[in-house]
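K.L.:
sequence and predicted model, in that order:
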Amino acid sequence: MISFKCISVCTSFVAMLLCFVLIIHPDILFMLFGIEKENAGIFIGRRTAMLFLGLSILTWCARNTAHSNARQAICLSIAISMLGLALLGIFEYLSGTASIGILLAIVTEVTFALLYFKIWLHYKDVVIGLNIKNA
């Protein structure tokens, strides 16, 4: 099974990359997703960049965290967030709002959602120092 640390480092890297792209050159996402460039989109994109910055810092700082309730909460919240983003992406694609380029985001989001959810499921019955299944 892939480790929490590995997933967290990957998440941190991707989130930081998205932060920089949204701050410095948000036009790339308009082009990739096939949506019209508008001032509102640039405004929201830059604000979203700060959320990606926070996610990047959270996952980087938590990468070495041992199993705990806090780590489980991080796994579950990121899994749900990524799944929600993927579902929104699918909806936007099917409704014609976004082009086929949104599939890159959807695949990335589903991948992170599944990986974090897998870790959450693997450890959900484990109490620190005691595995409930074997008790």
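P.N.:
In hand now; what should we look at? All values derive from a computational prediction rather than experimental measurement. Residues are numbered from 1 along each chain as shown.
K.L.:
only C-alpha atoms from now on, for both contacts and neighbour counts.
P.N.:
Will do.
K.L.:
the lengthiest helix in the chain: what's the following helix or strand?
P.N.:
Assignment by DSSP state H gives helix 69-94 as the longest helix of the chain. Next along the chain after helix 69-94, taking DSSP states H and E as the criterion, comes helix 102-123.
K.L.:
immediately after that next one, which helix or strand?
P.N.:
strand 126-127.
K.L.:
just how off-centre is that next one within its chain?
P.N.:
25 Å (Cα atoms, centre = their mean, to the nearest Å).
K.L.:
centre-most residue in this protein?
P.N.:
Central residue of the chain (Cα atoms, centre = their mean): residue 82, 4.7 Å from the mean position.
K.L.:
is it true that it touches residue 107?
P.N.:
No: contact criterion Cα atoms under 8 Å: residue 82 and residue 107 do not qualify, at 10.1 Å.
K.L.:
what lies in contact with stretch 46-66?
P.N.:
4-6, 8-9, 11-16, 18-20, 22-23, 26, 71 (Cα atoms under 8 Å, 6 or more residues apart in numbering).
K.L.:
here's the one I want to compare it with:
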Amino acid sequence: MQVSFHTLALVTAGIFLLIAIVWLFAPARFLTAWGVKDSAETRLIGRRVAALYAGVAVMFFIARDAEPSLPRTALSVGLVSTCLLLAVSGVVEWLQGRASKGILAAAVIELLLSLLFVQGMSSAPAL
């Protein structure tokens, strides 16, 4: 399944914006789903993470019409790196018993996004 960068950028922007909104206004949703204790400290971290997710959403929304180029490849490689690290850390946290199996849904989405971006980079300029 080949997905255009335009579509992938819009979907990514939407997903990341939704994640940012949840972390900002309802962090207990993720914390509870992941089996992590909801506390003032975890909500503080969640609100700070929301800013990062929102920033990535804005970057991909603005770049949605970018032609194949080194900056577009850099955005894609950065997202793949981020999502793969998040997926691996989620699985490790689950295996170590620090998170419930609910975190695996996030890891699957992160892995899927990574694979879609890697597939889309097959014709992109090399770094």
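P.N.:
Done, it's in. Keep in mind it's a predicted model, so treat the numbers as computed, not measured.
K.L.:
quick one: stretch 63-70 of the second structure aligns where in the first structure?
P.N.:
Mapping stretch 63-70 of the second structure onto the first structure (TM-score structural alignment) gives residues 62-69.
K.L.:
start to end distance for the matching stretch?
P.N.:
12 Å (Cα to Cα, to the nearest Å).
K.L.:
can you check stretch 84-104 of the first structure too?
P.N.:
With Cα to Cα, one end of stretch 84-104 of the first structure sits 15 Å from the other.
K.L.:
for residue 37 of the first structure, helix, strand, or coil?
P.N.:
coil (DSSP: H, G, I helix; E, B strand; the rest coil).
K.L.:
that one -> the second structure?
P.N.:
Match for residue 37 of the first structure (TM-score structural alignment): residue 38.
K.L.:
give the contact list for that match.
P.N.:
Neighbours of residue 38 of the second structure in contact, by Cα under 8 Å, 6+ apart: 28, 31, 32.
K.L.:
pick the one among the residues you listed closest to residue 112 of the second structure.
P.N.:
Residue 112 of the second structure lies nearest to residue 31 out of those, by Cα to Cα, at 21.7 Å.
K.L.:
helix or strand for the closest one, which one?
P.N.:
With DSSP H and E as criterion, residue 31 of the second structure is part of helix 27-33.
K.L.:
so how far is that helix off the chain centroid?
P.N.:
Worked out by Cα atoms, centre = their mean, helix 27-33 of the second structure lies 16 Å from the chain centre.
K.L.:
and stretch 111-118 of the first structure, by the same measure?
P.N.:
Per Cα atoms, centre = their mean, the centroid offset for stretch 111-118 of the first structure relative to its chain is 9 Å.
K.L.:
ok, stretch 106-119 of the first structure next?
P.N.:
8 Å.
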